[in-house]
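**Student:** coords below, sequence missing:
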């Protein structure tokens, strides 16, 4: 009953098999391996973007930080949600790599076009003394488990284009969002107005690799330089390429995301039937819910692993509602979900 994070799940067997296959013989280093050529062509086809520049890094933080550094200058500011991963969970890495600051757009887990417009208008009006306007970063799936609709994405990108600002999409759970929306990768990115996307794999069954895709190829060389200077260019790059190639083969990336989302839907249905209160509407593979301390205690004693959200099990009031986060990955069995719900 492991619902702590999709980061914690196992690597898909097909990915491990691909790594074993890639381990034979010799390959050119630093991304010159033949597998990377295949990955590049596959991603360009999937995103309907034949001219896109495609790169691989090992972590989501590297993908986001290097992409934003490429889109921004040190005197600019990056606009994002107050609960964006680049703000809450990356230890100021985007600021470190870019030199830019983050401006938190007021609101909930999703940015609204109105709030974004207001935040943009509040900057670049103090001449040399204030931060200049920089890129917009959108987290999809959001850190609270909701998903921006295509209309919402287009509306935010339209605001960005009004002020001639680039758009970055943090897609650590890109596949989960795509399955939820039942749309194409192109519709959720460049057709909506996104300039660069971090296309995640680590949370969806890979050992550790994320793709960075620039739809504006003019940024490619700068990204390559930043990746090398930032110590994120792998020498034995073929082991990144092998993971991504296996991920894309026969739509494993979509199959894994569908399983994760279906697992979360099964869990959410059971939570609802048990009377749990939802803090946010679950739309992908992450659930925020509240139920009494007594039930949390029973679950933890039985071996369930998940994060309480801002609370602890300590306390005498067993009827007090405590919030928690529950995340499903592709590998969780329905037996684990059903046992969790039975205990609840």
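**Tutor:** Looks like it came in fine. As the structure is a prediction and not an experimental result, all values here were calculated from the model. Residues are numbered from 1 along each chain as shown.

**Student:** From here on, just use CA atoms for contacts and neighbour counts.
**Tutor:** OK.

**Student:** Okay, the closest residue to residue 270 other than its chain neighbours and residue 114: tell me how far apart.
**Tutor:** For residue 270, ignoring the flanking residues on the chain, the nearest one in space by C-alpha to C-alpha, 6 or more residues apart in numbering is residue 341 at 6.2 Å. Per C-alpha to C-alpha, to the nearest Å, residue 341 is found 40 Å from residue 114.

**Student:** Looking only at neighbour counts, state which of these two leads.
**Tutor:** residue 341 (18 against 12; other C-alpha atoms under 10 Å).

**Student:** is it true that that one touches residue 267?
**Tutor:** Yes: counting by C-alpha atoms under 8 Å, residue 341 touches residue 267, with 7.5 Å between them.

**Student:** just the helices in the stretch 1-150 of the chain please.
**Tutor:** In the stretch 1-150 of the chain, the helices defined using DSSP state H, counting those that start in this stretch lie at 13-22, 34-46, 60-71, 85-88, 93-98, 113-121, 150-162.

**Student:** ok, now the stretch 151-300 of the chain?
**Tutor:** Going by DSSP H, counting those that start in this stretch, the stretch 151-300 of the chain shows helices at 174-181, 220-229, 238-248, 252-273, 293-301.

**Student:** Comparison target below:
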């Protein structure tokens, strides 16, 4: 019963098979393999962007940090939500790879509002040479609390950024989950809304370890290539990244895996709704659930030794009925029987 993270799930069998099949013989290195040519063509097709520059890196942190470094200067600030992954979970990698660009946190929740963003941007670049200059806006979709920006909200944020002449980056670690939930196209959720670059996630959705960075403005391509190499994220045996991504895109496996993960989370959420004393901190919208239930229920789950998830607060508190928050993440591989077992223990 593993709900701690979609990073913890297995690699999809189709991806493992593709790696084994592609392991025969020799292939050009450093990203000029034929498989990468096919990946680039397919991603351009998916995003309806025939001139887009497409690159692969092994981690989401590398994707976000290198993309933002390419979009910003060291003396600028990057605007993001107060709980953005680039702020809370990347050990200052964007600051490091950009050579010193800082982060300006917008709002207090997982989603930025257009008015909040406008106020934050307007508040910078007011001290001349003494203060940080305005830099890119980074939007997380799905957010770190499992919620979604609607297409209208994305357009609103991008319009604010463009009003100040700023580029927009999307952290799409769970890009496919958001796409499935919104029922839109990749183009509608990115460049058609005003996004300039996207970190297109795969690792959380069935890949061994690869993310794509896509620039809709190809003029950024050479700088990104240099930053990727200088930052030690250009794989020599690059075909093993390309093989994963090609398998992910073939037959829309990326869509099918995300839909299964979202459906699993919806099934879990429906079960949680039926349990008295359980409440949602955020309304579930994709494959990540934030809910609260009693300390006693948490203790029952942990006593089994088989329930793995993230929670806040102490299990040793005096009040067994005190509600403690839990984060439950579903991936494509978790079985309904495991979800049912988790719910049965929670019911007591």
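**Tutor:** Now that the structure is in, tell me what you want to look at. Bear in mind the structure is a predicted one, so any value in this text is a computation, not a measurement.

**Student:** Please state their TM-score.
**Tutor:** Once the chains are laid over each other, their TM-score by TM-score structural alignment, normalised by the length of the first structure reads 0.99; 343 aligned residues with a C-alpha RMSD of 0.6 Å.

**Student:** that older thread, of all the helices of the stretch 1-150 of the first structure, which lies closest to residue 296 of the first structure?
**Tutor:** The closest of the helices of the stretch 1-150 of the first structure to residue 296 of the first structure is helix 85-88. By C-alpha to C-alpha, the value is 25.3 Å.

**Student:** So which other helices or strands are in contact with the closest one?
**Tutor:** Packing partners of helix 85-88 of the first structure (3 or more C-alpha pairs under 8 Å, 6 or more residues apart in numbering; DSSP states H and E): helix 60-71.

**Student:** Average separation of the helix it packs on from the aligned part of the second structure, please.
**Tutor:** With mean C-alpha distance after the TM-score superposition for the first structure, helix 60-71 of the first structure departs from the second structure by a mean of 0.1 Å once superposed.

**Student:** Report all helices and strands that that helix contacts.
**Tutor:** Packing contacts for helix 60-71 of the first structure, counted by 3+ C-alpha pairs under 8 Å, 6+ apart, involve helix 85-88, helix 93-98, strand 132-139, strand 167-171, strand 196-200, strand 210-214, helix 220-229.

**Student:** These into a markdown table, with extra columns for distance to residue 118 of the first structure and mean neighbour count?
**Tutor:** Converted to a markdown table, these look like this (distance: least, C-alpha to C-alpha, whole Å; neighbours: other C-alpha atoms under 10 Å):
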| stretch | distance to residue 118 of the first structure | mean neighbour count |
| --- | --- | --- |
| helix 85-88 | 19 | 19 |
| helix 93-98 | 22 | 20 |
| strand 132-139 | 12 | 25 |
| strand 167-171 | 17 | 26 |
| strand 196-200 | 23 | 27 |
| strand 210-214 | 27 | 26 |
| helix 220-229 | 30 | 16 |
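
**Student:** Highest mean neighbour count out of the helices of the stretch 1-150 of the first structure?
**Tutor:** Highest mean neighbour count among the helices of the stretch 1-150 of the first structure (mean count of other C-alpha atoms under 10 Å): helix 60-71, with a mean of 25.

**Student:** what angle sits between it and strand 196-200?
**Tutor:** Using axes from the mean of the first three to the mean of the last three C-alpha atoms, to 10 degrees, one finds that helix 60-71 of the first structure and strand 196-200 are set 170 degrees apart in direction.

**Student:** circling back: mind checking which of the helices of the stretch 151-300 of the first structure is nearest residue 204 of the first structure?
**Tutor:** Once the helices of the stretch 151-300 of the first structure are compared by C-alpha to C-alpha, helix 252-273 is nearest, at 6.4 Å.

**Student:** Next, the buried residues of the closest one.
**Tutor:** For helix 252-273 of the first structure, the neighbour count (16 or more other C-alpha atoms under 10 Å) marks 252-265, 267-268, 270-271 as buried.

**Student:** Also stretch 288-304 of the first structure?
**Tutor:** 288-296, 299, 304.

**Student:** Widest-spaced pair of those?
**Tutor:** 288 and 294 (17.6 Å).

**Student:** How many residues are close by the counterpart of residue 336 of the second structure in the first structure?
**Tutor:** In the first structure, the residue equivalent to residue 336 of the second structure is residue 334, according to TM-score structural alignment. Using other C-alpha under 10 Å, residue 334 of the first structure has 14 other residues around it.
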